[in-house]
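J.: got a predicted structure plus its sequence, pasted below:
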Amino acid sequence: MTLDARWTQVLREEFAADIRALADAYPDERSLYIPVRELAVTDTRLASDIPRQPERSQEAAEAALHDIELPERNVPLGLANVRFTDLPASETFTVGGFSPADTMSRLIDVEGQITKRTEVNPKLQLGAFSCLRCETLTRVTQPPSGMMREPNECAGCELQGPFRLKEAQSEWTNHQKIRLQQPPEQAQGETENIDVHVSGDLAGDDAIEGGTRVTVTGRVTPVYNKGKVVWKKQLIGQAVTTEEDSFAEIDTDAYAEEIETIRTHPNTARLLVSEFAPGHAGDEHIKLALLLQLFGGWARESDGGRYYRGDSHIYLLGDPGTDKTGLLERAYELSPRGAITDGTGSSAPASPQRSRRTRFRMSSGRSTPARSS
C-alpha cells in the first residue's frame, strides 16, 4: 500500500468525525489536527515517520485529505491543512533542552512561554515573477522564512532576469513570528529563547498571547548567518497548543463543605493564615500580606476621580535564614499560573542592546510575568 493510500485509509477510519467538523467550519477553519500519539495506536509506522520526515508526511496526509469526498456536505477541502500535535515524549523538549544538531529538520514539541509576538503580516507563498525582457511569468515557491527567492532563469527566454514581482498574480498567506522562552522557574542564568514562524490560519490564533504557556509543534530549521559556519536555529511552527490550567479542571463541588466552613468561620483571615506555611512559626503579618496578594484587590475609582488598580506588590526584606524563600514558595504553590524566579543571571532593569533595524533598543531585565486571570 502506498503512503497516500495508507493516509487515506487512516483518515477515513479514524478521523472521519474530525473531517466532517472541519468541513462544517470550512473555509473559516482550514486545519485538521492529528495527535501523533493517538495515531500511533492505529498505525505505528505512520506515526514514527512524522518526526523524522515531517514534510513528506504532511504532503501525503494533505493529499489524502484533499481527495476525500463528503457527498452529504459537498464541500471540497482543497485548501485545508494537516497539522500534527502531541508528539511522543522522546520528541518533547523545553526551550534550550534539545540539541539543534540532532533535531535539525525534525518535527519536535517545544514547551515554553510566549514573550513576544509580531502583528500578523502578509507573507509571499508563491511568487509570480515577470521577466522584464519577454514578460513571461515564472512562479517560484517561497521558503517559510528569510529572503525572497527569485527564479534562476526565465521560463520563456531562459535568461537570468531581471524580474519583477507581480503582487496581484502571486499567492499570499498570513504570517506571524513569536518568541518562545523558558518559564522563569526553569531558567538558570540567562533565559534561553527561540523564534517561531507560524503562517496560515495559525497566525493570529487566540493561543498566541504574550505570557501564555504553550507547546509548539514545529520543524527545526537553520537560519543563514552571513556566511558563517555557525548558524542560528528557529522553528517553523505547525501547531500551538495552550497549556491547560489544572485549576480549571477542579471539581469545586467536591470542596463545597470546606469552602462553606471557611466562609462561615468567625475569623476567616486568621484561619487561612494558620494554614499558610504552618511549618513556619510566627510572621503572621507577612503571611496575611501574601494571602491578600493572592486574592487580589479590585479596580475602583474614588469620588474624586482617582483610579486604583487593586494590584498589590510586596517587597520582602529580612535577615538570612529567616525562611523568606519558604514563604514565597508556599505562595507560588497556591497561586494558579504562578511563577517563581531568583536573581541568578538577572540583568539590570533595562539595558541598551544593538538592534538590526535601529542602532540600539532597550531590553528589559528579568522579571516575573504578571498573572493573567
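T.: Sure, I can see it. Everything numeric in this text was worked out from a predicted model, so none of it was measured. Numbering: from 1, shown residues only.

J.: from now on I want contacts and neighbour counts done on CA atoms only, so please keep to that.
T.: Noted.

J.: quick one: residue 129 and residue 151 touch, right?
T.: Yes: Residue 129 lies in contact with residue 151 (C-alpha atoms under 8 Å); the separation is 7.5 Å.

J.: would you map the helices across this protein?
T.: Assigned helices in the chain, in chain order: 3-14, 16-25, 36-42, 44-52, 54-67, 100-103, 256-264, 268-275, 284-295, 324-334 (criterion: DSSP state H).

J.: just name the most buried of these.
T.: Mean neighbours per residue, mean count of other C-alpha atoms under 10 Å, is largest over these for helix 54-67, with a mean of 18.

J.: got CSV for the helices of the chain, with distance to residue 118 too?
T.: Formatted as CSV, those follow (distance: least, C-alpha to C-alpha, whole Å):
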stretch, distance to residue 118
helix 3-14, 34
helix 16-25, 27
helix 36-42, 29
helix 44-52, 27
helix 54-67, 25
helix 100-103, 24
helix 256-264, 43
helix 268-275, 43
helix 284-295, 32
helix 324-334, 30
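
J.: buried sites along stretch 83-95?
T.: For stretch 83-95, a neighbour-count test (16 or more other C-alpha atoms under 10 Å) marks 83, 84, 85, 86, 87, 88, 91, 92, 93, 94, 95 as buried.

J.: over to stretch 114-126?
T.: 114, 115, 117, 120, 123, 124, 125, 126.

J.: in contact with the closest residue to residue 32 other than its chain neighbours, which residues?
T.: Take residue 32 and drop its neighbours on the chain: the residue closest to it by C-alpha to C-alpha, 6 or more residues apart in numbering is residue 82, 4.9 Å away. Residue 82 makes contact with 31, 32, 33, 34, 58, 61, 62, according to C-alpha atoms under 8 Å, 6 or more residues apart in numbering.

J.: dropping in the other structure now:
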Amino acid sequence: MLNTYRYLEILYSAADAVLDTLEKGGNESSDAAPVQNLEMLSTVINPIDELREGRMKQNKLPVYLRANFEIMIIPGESETIMKMKSVNADCVGSLSLIEVDVTRIGNVKPRIRIATYECDNCHNHSYKAVEGPTFMPITDCVNCISTKNAKGTLKFHPKLSKFEKYQELRVQEPLVHLSDGELPKSLKCEVSGELTQQLKPGDSVLLYGILLPVTQNTYTTHKFVLLADKVFKILYIKQLKKSADKGIKMHSDLARKIEELKSDPEVYERLAYSIAPEIYGHEDVKKALLLQLIGGCTREKNDGGFIRGNIHILLLGDPGVAKSQLLKKVSAISTRGVYTTGKGSSSTGLTAGIIKDSSTGETVLEGGALVLADSGLCCIDEFDKMDDYDRSAIYEVMEQQTVSIAKAGHCSSMSARSAVLAAANPVNGVYDVKKSVFVNMNLPAALLTRFDLQFLLLDRPDKNADAKLAEHVVGVLRGTTDENSGVDTSYEAVEIDVMRAYIALAKEFEPKMTQDIVDRASEWYISRRSEELQDDIYNGDRCTYTTPRSMLAVLRISQALARLRFSEAITMSDFEEAVRLTEQMKNSLTEALKERRAKKKTHPSSQIFHILRRMRDGMRRKLHWDGWLDVADLERQVVSTGLKSKHLREFIDTYKQLDVVYMGNNDTQIAFREDIIIDGV
C-alpha cells in the first residue's frame, strides 16, 4: 500500500459505520455476538468521551480523529522484514516492517487531535481538526458573526477537546545487520494511543508502520525547505526477545548443518576452533569464549531475586597475544554483540545517560552499551585504561544484571542482562613475573571476583612454539590452507550463521543438576579453599582466591556444556570439564608466580631464609615469645630439605654481616633484627 493513511481513513469510516448499524438495529439483530461486543465497548467508553464524540460527529469531523477506538494493523506471516538501511524515500507513505533496537525513549505527552472552543456570548462550540504538528487556533465565533453580526470571543475548552497519548522514541539498526566498520543508522519514531509505554531502551523489536516526511517550517528557515526529516509512524509492535536469538530463522539447509553438528562427537572442539581459526593456539580460551556465548541458566527465586546465568570472562596479558582480535571475533558472532574500548567509554556511555532534547528542551533516558547488549555480549577492550569511576559503573551490571539511574528527575532501573568480555594489559605494558597478578593489573578484587574466568596470556620465548606460530602466521598471510602451509587445520571451521543458529537452539535447554553434581561441587570448593589457605601459610602469598562466586561459576560453565550437547541434565563429564577450565585459568595466573618462587629457592641462602621466616611466623602465635629461635631446630629443618650444615653456616655469616640476623647465647640462638629490637633487647 503506497497510500496507507488514506486506507486507514477508509477503515475508520467503515468501522464507524458498522458501530452505527449495530447501535441502531442491535436489539432487532438475531446475531447476539455483535450486540455483546457493542455492550462491552459501551462499558469501556467514558460517557464524556461518548458525548464529545457525538457532538464532533454532528459537525462532520474526520472519523479517524474523533473515534473512541483504535485500529491496529498486524503484519502477516509472509511479510518481509526490511533492514533499516532499505527504508528510504521509496518507502514514504507505504507500510514497512523493520527490525530495530530501541536506544532512547521520550515521555508520554497528550497530543491534541481536535481542539474545541466555546463562545463567550452564544456558548456555541467550534471545532478545529489538527492533522499536523502545528495549527492556527480559531479566534472568532462564526455563529455570532452570521446571526448577530457581532464578533464573539472564543475560549479553548480542554474538557471537550480530543487528546491522544503520544510518545517519541529513537531506534537504531541492529549491530548484527552491520558489516565491518559500518556505522548503525538511527531513526526517529512516534507512537500513539495504546501502543505507548510498551518499549524501553535496549529492547529489540519489530516495528510495523509508515515512513513519513517532516518538512522544515518555512517561516523559521528558508535554506532547507527542499529537505525533509524522516519519522516512522508505528502501527504495531512485536517484541523480539526475551532472548536475543529468537529472531533467527531456520531454513532447510541450516537445519541440516545443525543436525550434522549435533551428531559430531567433536562439536565442542570444532565450534571453539571456529571462533577464530586464524589465531594460533589459545584452545582453552576459545572454549571458554564459546561457553560464554551459550551461557548458563538464570534462576529466579521466590523472593523476587535471581541468580545470573551469564558468564563473564577477563583476558589479561602482554600486548600482541590476540586479545583484541578474540574480542572482535566473539562480538561478531554474538547476535547482540557490542564492542567498545575502555578509554573511549565513560560510565554514562556504558550504562545509561540523560539526554536533553534540543527541540523540546526535555530530558530523556538513553541506554548505553551494556543496555544495548541486553541478552547479548558486551566486549570491553583496554579495560585497564578506564578510570576507576567509569569502571565502577559495571559492578551492578555484572552481578544484578540491571542499570539503575537517578538523574535529572529520572529514577528507573533498566535491564542489562549482558555477558561481559574484557581484555586488559599489565600496568607497565609487559607482565612482570616478579609481581603478583593484582599488582600487575591494578584492578580491585571486588571487580576481579565478578569474572567467572580470568586467563593470563603471556608472550614467553619458546623455540618450538615460536616456530609453529611463525609457520601459522606466514600461512595465513599467504592464504594457503594445505597441510604443508603451516596453518592450523585441526578441524573444519563452522560458518558464523550456523554457529549463531546452533547457539540459539542450545540456549533453549534448561539442564538440571543431580545430587551427585551438587556433592562433587561442594567437595571441590572445600578442597580448593583448603589448598589456598595452606599456600598462604607456607608461601606467604596467595595467587588466586576461591570465593562462593567461584563455585557458582563452575556450575554455570557446567550448564553451558550441557546446553552445548542439547542435554536436559548436567553429567559428571560436564562438571569435570568446567573444573578443568577453572583450574587451567588458575594455573595460567599462578604459573608466573611459581616460576618466581622457584628462582628464589634455587640459592641455598634464599631457601634457608624462607625456612627461618616460616619458623618465626609460627613462634609469633605463641605467648611471651622473646624473639629468639634455636639454631638446632633450624638446622634440622634445613637438613630435611636436602641442604647441608655448611649452607647454614654460610647463611649465618652472610646475613650477620648484613645485620639481618643476630646470634645469641653462644651462637645457639638466632633472631631477626626487628624482633629483638621490638622486645627491647
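T.: Alright, I've got the coordinates. Since we're looking at a predicted model, the values are computed, not measured.

J.: TM-score, when you put one on top of the other?
T.: Here the superposed chains carry a TM-score of 0.60, computed using TM-score structural alignment, normalised by the length of structure 1; 302 aligned residues with a C-alpha RMSD of 4.9 Å.

J.: circling back: now check the residue nearest to residue 32 of structure 1 against structure 2: what is it aligned to?
T.: Counting by TM-score structural alignment, residue 82 of structure 1 corresponds to residue 71 in structure 2.

J.: same question, residue 129 of structure 1
T.: Matched to structure 2 by TM-score structural alignment, residue 129 of structure 1 sits across from residue 117.

J.: so its match is in contact with residue 127, correct?
T.: Yes: Residue 117 of structure 2 is within contact range of residue 127, at 6.3 Å (criterion: C-alpha under 8 Å).

J.: of these two, which one has the most company?
T.: Ranked by neighbour count (other C-alpha atoms under 10 Å), residue 117 of structure 2 and residue 127 place residue 117 first, with 25 against 20.

J.: enumerate every residue touching the more buried one.
T.: Neighbouring residues of residue 117 of structure 2 by C-alpha under 8 Å, 6+ apart: 125, 126, 127, 138, 154, 155, 156, 157.

J.: what about the residue lying closest to it once chain neighbours are set aside, neighbour count?
T.: Spatial nearest neighbour of residue 117 of structure 2, excluding adjacent residues (C-alpha to C-alpha, 6+ apart): residue 156 at 4.5 Å. Neighbourhood size, residue 156 of structure 2 [other C-alpha under 10 Å]: 18.

J.: and the equivalent of residue 156 of structure 2 over in structure 1, what does it touch?
T.: Matched by TM-score structural alignment, residue 156 of structure 2 corresponds to residue 165 in structure 1. Residues counted as contacts of residue 165 of structure 1 (C-alpha under 8 Å, 6+ apart) are 127, 128, 129, 130.

J.: and the gap between residue 165 of structure 1 and residue 185 of structure 1?
T.: For residue 165 of structure 1, the distance to residue 185 of structure 1 equals 48 Å [C-alpha to C-alpha, to the nearest Å].

J.: count the neighbours of residue 176 of structure 2 for me.
T.: 15.

J.: what about the closest residue to it other than its chain neighbours, neighbour count?
T.: Residue nearest to residue 176 of structure 2 in three dimensions, not counting chain neighbours: residue 335, with 5.8 Å by C-alpha to C-alpha, 6+ apart. For residue 335 of structure 2, the neighbour count with other C-alpha under 10 Å is 28.

J.: from residue 130 of structure 2, how far out is residue 335 of structure 2?
T.: On the measure of C-alpha to C-alpha, residue 335 of structure 2 and residue 130 of structure 2 end up 43 Å apart.

J.: what of residue 217 of structure 2?
T.: Residue 217 of structure 2 is 16 Å from residue 130 of structure 2, where distance means C-alpha to C-alpha.

J.: more neighbours, the two?
T.: Between residue 217 of structure 2 and residue 130, counted using other C-alpha under 10 Å, residue 130 has the larger neighbour count: 17 against 11.

J.: next, the contact list for the aligned partner of the more buried one in structure 1, please.
T.: Residue pairing (TM-score structural alignment): residue 130 of structure 2 is matched to residue 142 of structure 1. Contact analysis of residue 142 of structure 1 by C-alpha under 8 Å, 6+ apart lists 124, 125, 126, 127, 148, 149.

J.: please narrow those to those residing in strands.
T.: Among the contacts of residue 142 of structure 1, the ones falling in strands (DSSP state E) are 124, 125, 126, 127.

J.: can you list those in JSON lines and add distance to residue 23 of structure 1?
T.: JSON lines is the format used below for these (distance: C-alpha to C-alpha, whole Å):
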{"residue": "124", "distance to residue 23 of structure 1": "26"}
{"residue": "125", "distance to residue 23 of structure 1": "24"}
{"residue": "126", "distance to residue 23 of structure 1": "25"}
{"residue": "127", "distance to residue 23 of structure 1": "29"}
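
J.: got a list of what residue 574 of structure 2 touches?
T.: 558, 559, 561, 562.

J.: got it, and residue 255 of structure 1?
T.: Here residue 255 of structure 1 is in contact with no residue (C-alpha under 8 Å, 6+ apart).

J.: circling back to that earlier point, residue 363 of structure 1: which of the buried residues of stretch 114-126 of structure 1 is nearest?
T.: Here the nearest of these to residue 363 of structure 1, counting by C-alpha to C-alpha, is residue 115; it sits at 12.5 Å.

J.: so for stretch 592-612 of structure 2, what gets flagged as buried?
T.: Neighbour-count burial for stretch 592-612 of structure 2, with 16+ other C-alpha under 10 Å as criterion, is recorded at 592, 593, 596, 604, 605, 607, 608, 609, 610, 611, 612.

J.: err, stretch 310-328 of structure 1, not the other one
T.: By 16+ other C-alpha under 10 Å, the buried positions in stretch 310-328 of structure 1 come out as residue 327.

J.: quick check: residue 103 of structure 1 vs residue 50 of structure 1, distance?
T.: Using C-alpha to C-alpha, we find residue 103 of structure 1 at a distance of 13 Å from residue 50 of structure 1.

J.: hmm, back to that, you'd agree the residue nearest to residue 176 of structure 2 is up against residue 204?
T.: No: in this structure, residue 335 of structure 2 is not within contact of residue 204 by C-alpha under 8 Å, at 11.0 Å.
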